[in-house]
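Participant: The following block contains a protein sequence and its predicted model.
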Amino acid sequence: MNDFTGFPGIGKATAIPNLFFSAVLPRLESPDALLAFLWVSRLAQAQRGEARCASAAVIWAEPAARASFEAFGGGKAGLDSGLARCLELRALIAIRLRGAGVDEAVYFPNDPVSRRTVTASGAANSACAPKRQSFRWSSRTAPGHFPAL
């Protein structure tokens, strides 16, 4: 992006809570977790409705996200480890979608709307799931706690 001339005065933006800078950022040890948090936040905020989330596959499919992880975030392995670290720090929360040949985690910024969505997902199919498939949430895994993704 050699022709970058600056940000517009008015434009789309991704909100990052101020608490992130004092409570989470100092605890990040590598760029992969920072990138994971930023990309989940960016992609989740671009969505409408209460279920605003992103899977690792969705993040990796975003060309700019992939390029940033490949440049200095450890590639695909860095994305996976960054998401895991954000879960450990509780900056992100997640649920696992299972069914119709799919078994994947979807990640949410840890905010009140996302917490309500994750809590409610135990009783119904996740609104993050593609409409063409049916998914079941596994109650055996607590939201936000995945030993290995």
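Facilitator: Sure thing, it's come through.
Participant: CA only for contacts and neighbour counts going forward, please
Facilitator: Noted.
Participant: Check the secondary structure at the residue nearest to the spatial centre of the chain for me.
Facilitator: Residue closest to the average C-alpha location in the chain (CA atoms, centre = their mean): V40, at 3.2 Å. The three-state label given to V40 by DSSP: H, G, I helix; E, B strand; the rest coil is helix.
Participant: wouldn't it be in contact with Y107 here?
Facilitator: Yes: at 6.8 Å, V40 and Y107 qualify as touching, with contact defined as CA atoms under 8 Å.
Participant: let's bring in a second one:
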Amino acid sequence: MPKSTPTPKQLQKAIDLAEAACLSAGAVLTPTRRLVLELLYRAPQGLKAYDLLDQVKTVKAGATPPTVYRALDFLTAQGLVHKISKANVFRACAQGCHAHAHPGLFLVCPKCSGVEELDDDVATHALLQSLGQRGYTIAAEEIEVSALCPACRA
């Protein structure tokens, strides 16, 4: 997925890939899960859970926090969504689906809370290897690096 809001064609392709990934894992992308994922793809900067709930309510008036959190738990478990703790947002995986092959690598700006997912297997592998040599393992599906974005540096 692009760093900007996807076109309808890009969004459909991303959802199709997500659905295929779920099916291959024996899971189902229900209408509510699909809606949450679509909303996150449309918000490349990510969304806080309650902002996401507000958007879900425009489509499903009776939606409650557990509805959204269950969908987020499922999508996170499938590698389709990342929780970025430093910015307190959920974000659709820019790579489509990590399928737990490796953790997502994110730059989080401490000034504007902007988040960018890096698709850099070399950097991820080097970090994981270095940690392993010291006896450490990653305890989360996301690696978050606090770094000033170009706009905030200017």
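Facilitator: That came in fine, so what should we check first? A quick note: this is a predicted structure, and the numbers were derived from the prediction, not measured.
Participant: picking that back up, shared neighbours of V40 and Y107 of the first structure, anything?
Facilitator: 53-54 (CA atoms under 8 Å, 6 or more residues apart in numbering).
Participant: returning to that earlier point: next one: the residue nearest to the centre of the first structure from L34 of the first structure, what distance?
Facilitator: 10 Å (CA to CA, to the nearest Å).
Participant: What does G79 of the second structure correspond to in the first structure?
Facilitator: With TM-score structural alignment as the criterion, G79 of the second structure lines up with R90 in the first structure.
Participant: Helices of the first structure, residue ranges please.
Facilitator: 18-19, 31-45, 56-61, 63-72, 75-88, 112-120 (DSSP state H).
Participant: Specify the angle between the last one and helix 31-45 in degrees.
Facilitator: The directions of helix 112-120 of the first structure and helix 31-45 differ by 90 degrees, with axes from the mean of the first three to the mean of the last three CA atoms, to 10 degrees as the criterion.
Participant: Can you give me the buried ones in helix 112-120 of the first structure?
Facilitator: Neighbour-count burial for helix 112-120 of the first structure flags 114-115, 117-118 (criterion: 16 or more other CA atoms under 10 Å).
Participant: What of the fourth one?
Facilitator: Neighbour counts using 16+ other CA under 10 Å place 65-66, 68-69 of helix 63-72 of the first structure among the buried residues.
Participant: Please apply the same query to the longest one.
Facilitator: Of the residues in helix 31-45 of the first structure, those buried under the neighbour-count criterion (16+ other CA under 10 Å) are 31-45.
Participant: Could you name the helices and strands sitting against that helix?
Facilitator: Helices and strands touching helix 31-45 of the first structure, by 3 or more CA pairs under 8 Å, 6 or more residues apart in numbering; DSSP states H and E, are strand 54-55, helix 56-61, helix 63-72, helix 75-88, strand 102-109.
Participant: change it to 6 Å
Facilitator: Applying 3 or more CA pairs under 6 Å, 6 or more residues apart in numbering; DSSP states H and E, one finds that helix 31-45 of the first structure contacts helix 75-88.
Participant: For the helix it packs on, which outside residues touch it?
Facilitator: 32-33, 36, 69, 92-93, 144 (CA atoms under 6 Å, 6 or more residues apart in numbering).
Participant: Rebuild the helices of the first structure as JSON lines, extending it with distance to L25 of the first structure.
Facilitator: Shown next, in JSON lines, are these (distance: least, CA to CA, whole Å):
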{"stretch": "helix 18-19", "distance to L25 of the first structure": "9"}
{"stretch": "helix 31-45", "distance to L25 of the first structure": "7"}
{"stretch": "helix 56-61", "distance to L25 of the first structure": "20"}
{"stretch": "helix 63-72", "distance to L25 of the first structure": "17"}
{"stretch": "helix 75-88", "distance to L25 of the first structure": "10"}
{"stretch": "helix 112-120", "distance to L25 of the first structure": "20"}
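Participant: Show me the one of those helices that comes nearest L97 of the first structure.
Facilitator: helix 112-120 (11.3 Å; CA to CA).
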